[in-house]
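Chemist: what's the 3D shape of this:
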Amino acid sequence: MNPIRITIALACSYFVFAILLNSVGTVILQAINSFDITKTQASVLEGYKDLTIAIVSFIVASFIPRLGYKLAMLVALGLVALMCLLMPSIAQFYAFKVLFAVIGCSFAIMKVSVYSVIGQVTNNANQHSALLNTIEGIFMLGVLSGYWVFSWFIDSSDAQNTAWLNVYYLLAVLAGMAFTSVLIAPIKAPQKATLRGSQLAAFIDMLTLTYKPLVVIFIISAFLYVLIEQGVGTWLPTFNNQVLKLPVDISIQLASVFAAALALGRLVAGQVLRVIGWYSLLLSCLVAMGVLVLLVLPLTHEIDGSQVTSIFDVPFAAYMLPLIGFFMAPLYPLLNSVMLSALAAHQQAAMTGLIVVFSALGGTTGSIITGFIFDKFSGQHAFYLTLIPISLLLISVTLFKKMTVNLGVVPEKGMI
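Modeler: The predicted structure follows:
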């Protein structure tokens, strides 16, 4: 077996899906401009992506090993490449619903396969963790790249022009390259096992976990976090364009600051956790998020970026709102680490299923609520609304901390 070829295949596949999955905010902005739809109508795209991921992730786990990881990955990439090729010729809003449903379905297949294949090229826990972090790091690189890739195809002088859909030809090519890398990678077929019983047992374990108070509080916390992240991240390009009056391409490029802030925040938090406890860090981050929202949003009333021609000419205050991602970044992975460390090893797979499902529900809910408030009131009102889940998170995280102390759970510093 050639582990390098397998690693390249996994990295290429994740890079493509990072661009596609996180393009929903850009597509919402362009759909509003190009197809004359309301923000409320556009907000459903997040649901087509996230709910499909949640449902399919749970279903496919039972038969992907029987199908084979390599074939599953090829099917996922093939479906995405085909949809990308069709998008410019269809050029209708309903096609985006289909596209994101296909992306969600395909990513669910890809994620299950990638996480399973990583075990084929690693020999111990340290190697597994290192490779997984590398793959996830490449995913973040794809997220950052996606904003710029889309902005290259957008003509700010003609907002209703659908020529930007040609970006999907490029994405089809990238998906084709990933398909080829998987095709030539020596990914082994999984050993056959009694999958039906294991899947039924996992489902029962997952239902049983929901009766634990600690799990309920964690689920609420994870739901609220993703509600904030997707609400802000998905609607930031539209906020930049319609509230700050920035050109469309620059609005999208500026939104990449949010993704960069998330990546940097997780790197910094990993070091900070060496010297302070996880609860102190989470509490500080939540307070900082609330303060940033209260300080920055009033400044956005005074920004008029209609004359801006480069991202380097954007007013400084416009950079401040995406920086909420820096303080937001540690919350989700750290909560997951604490929760999983509180469970026995045989319960962690079931807990992962709950994380996927409720994260998807939180993301969809956040996007729809933000889009509705944005449409009926204003962008400032929509983003002020994040103060409510931030406040609720302060309460739920505090309860979560007390419950972990009562159970004697002491997570290691540096887990993130």
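Chemist: C-alpha from now on. contacts and neighbour counts both.
Modeler: Fine.
Chemist: Can you list the buried residues in the helix or strand containing residue 382?
Modeler: Element membership for residue 382 (DSSP states H and E) is helix 379-384. When burial is assessed from 16 or more other CA atoms under 10 Å, helix 379-384 yields the following buried residues: 379, 380, 382, 383, 384.
Chemist: could I get these as TSV with distance to residue 268?
Modeler: Shown next, in TSV, are the buried residues of helix 379-384 (distance: CA to CA, whole Å):
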residue	distance to residue 268
379	30
380	29
382	29
383	25
384	26
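Chemist: ok, the residues you listed vs residue 182, which is closest?
Modeler: For the buried residues of helix 379-384, the residue nearest residue 182 by CA to CA is residue 383; the value is 41.1 Å.
Chemist: Quick one: the strands in the protein, in order.
Modeler: Under the criterion DSSP state E, the chain contains no strands.
Chemist: Check the burial of residue 62 by counting its neighbours.
Modeler: Number of residues near residue 62 (other CA atoms under 10 Å) recorded here: 18.
Chemist: Surely it touches residue 194?
Modeler: No: applying CA atoms under 8 Å, one finds residue 62 not in contact with residue 194, separated by 9.7 Å.
Chemist: Next, the second sequence, to be compared with the first:
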Amino acid sequence: MKNQRILLALFLIYFVFAILLNSVGTVILQVINNYDVSKSGASILEAFKDLPIAAVSFLVASFLPRLGYKNAMLVALAIVTAACVAMPLLPSFATAKLLFLCVGVAFALVKVSVYSTLGLIATDRRHHASIMNTLEGVFMVGVLSAYWVFAHFIDSANPKSQSWLQVYWVLGGLCAFTFVLLLSTRFDESEAQLPAGRSRWEDFTAMFKLFTKPLVCVFVLTAFLYVLIEQSVGTWLPTFNNEILKLPAAMSVQVASIFAACLAIGRLSAGVVMRKVHWYTVMNGCVIGMAAMVLLALPLTRELAIDANVTWANAPLATFLFPLIGLFMAPIYPGINSVMLSSLPKNQHSAMTGLLVIFSALGGTTGSFITGYVFGNFSGHFAFYLTLVPITLVLITLFFFRRQVERSGEAVAQPA
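Modeler: Model prediction:
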């Protein structure tokens, strides 16, 4: 019963952070409309979210057990509750920046703490895999919910309306409820204590020692490129729907949920496929499928004749076709993560996760910034066509990643 209460708290935390993290594309669209911010200027919100995740992970992830996982999650929830309340009370672009800064700092604390807590309450390896999959499933439900929850508060008839800010009272209330639930739940973190004789400097430097492995270097580059692509599409899809496909603002956000749904379906189905097909074959097929969707869908977005009263029934085909890229995109990130962690000793998994969080955050910021700049200075078509460059690079890095994985396996197999 106690573990079920802990899991409920963890699931709620991940659910609300999924909404906040994946609302950046919607908020970019709204600040452009409400505060007359340029596209390249609005893209800075991605940096305010991702760079703190990287910085805080870099500074505290290695010795977070000293603070305590429960305490870290309570601090994170308190931060985002205050930030959500500030949004409707102090409406401005600066407050939006502050919100995502707080979300980034808090999520860095949450991700390490939640993943580590799962290890403390899991009874065995299968149980751990089960609750981890459920956790990621809850996260995807949060991603899907973000589009519809925000769309409910958006006034498409009045782009300057700030009614959308009322959503933050709901999110702030959810954060506060989760804080109380977590505070009243007992945690046993005794197994997570770091060795008494080990210094914080030794904890801190453990991550950097991993860079001596070529396998790790190729992996972080592949992860960086993947997140760059995912954030380029996910963050700017609502704006693409609104400006290129000429959909109403609320519908632009709702349609983007198709992309999130495809990510969820792709990850669940890939888990079955990869039991029978080699991971490298699956990854290559996914990358090629991504490129094919870009080349197939984007030409359909040119010279569109849009009905003045566009609805789901008469929206252009590209509205539903391009988000299907998520089906092919979804399996890559968890796939390469699983292969990477399986290639390392278990005592290096936490350090490797720290590196993964840092480079994922940097990739997300880079992708959003480049796409925002190209979108604003050239065109939305060109911005999304540009994703073919990192897609090609991922195909190349996957080849070298497989080679390093095989060499790593051979090295482990050699007798001492």
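Chemist: hmm, back to that, which residues in structure 2 does the helix holding residue 382 of structure 1 match up with?
Modeler: Per TM-score structural alignment, the counterpart of helix 379-384 of structure 1 in structure 2 is residues 380-385.
Chemist: Tell me roughly how far that stretch lies from structure 1 on average.
Modeler: Here stretch 380-385 of structure 2, set against structure 1 after superposition, deviates by a mean of 0.3 Å using mean CA distance after the TM-score superposition for structure 1.
Chemist: Pull the residues that contact that stretch.
Modeler: Residues outside stretch 380-385 of structure 2 that contact it (CA atoms under 8 Å, 6 or more residues apart in numbering): 232, 233, 240, 244, 294, 295, 298, 301, 371, 372, 374, 375.
Chemist: Next one: the last one from residue 74 of structure 2, what distance?
Modeler: Think residue 375 of structure 2. Applying CA to CA, to the nearest Å, the value for residue 375 of structure 2 to residue 74 of structure 2 is 39 Å.
Chemist: Give me the distance between residue 63 of structure 1 and residue 104 of structure 1.
Modeler: 17 Å.
Chemist: These two: who's more crowded?
Modeler: residue 104 (29 against 14).
Chemist: shouldn't the more buried one be in contact with residue 55?
Modeler: No: between residue 104 of structure 1 and residue 55 there is no contact under CA under 8 Å: 9.4 Å.
Chemist: all helices for the stretch 151-300 of structure 2, in order.
Modeler: For the stretch 151-300 of structure 2, the helices defined by DSSP state H, counting those that start in this stretch cover 167-183, 200-209, 214-243, 249-273, 279-297.
Chemist: The first one vs structure 1, mean deviation?
Modeler: The reference is to helix 167-183 of structure 2. Averaged out, helix 167-183 of structure 2 is 1.2 Å away (mean CA distance after the TM-score superposition for structure 1).
Chemist: what's in contact with that helix?
Modeler: So helix 167-183 of structure 2 is contacted by 6, 9, 12-13, 16, 70, 74, 77-78, 80-82, 84-85, 87-88, 149-150, 153 (CA under 8 Å, 6+ apart).
Chemist: So for residue 350 of structure 1, what's the nearest residue that isn't a sequence neighbour?
Modeler: Nearest residue to residue 350 of structure 1, sequence neighbours excluded (CA to CA, 6 or more residues apart in numbering): residue 206, at 4.6 Å.
Chemist: Look up how far residue 230 of structure 1 lies from that neighbour.
Modeler: Taking CA to CA, one finds residue 206 of structure 1 at 25 Å from residue 230 of structure 1.
Chemist: What is the neighbour count of residue 263 of structure 2?
Modeler: Quick note: residue 263 of structure 2 (other CA under 10 Å) scores 24 neighbours.
Chemist: mind listing what's buried in stretch 196-213 of structure 2?
Modeler: 203, 204, 207, 210.
Chemist: Output those as JSON lines; include the columns distance to residue 217 of structure 2.
Modeler: Shown next, in JSON lines, are the buried residues of stretch 196-213 of structure 2 (distance: CA to CA, whole Å):
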{"residue": "203", "distance to residue 217 of structure 2": "20"}
{"residue": "204", "distance to residue 217 of structure 2": "18"}
{"residue": "207", "distance to residue 217 of structure 2": "12"}
{"residue": "210", "distance to residue 217 of structure 2": "8"}
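Chemist: now, the most widely separated pair of those?
Modeler: 203 and 210 (12.6 Å).
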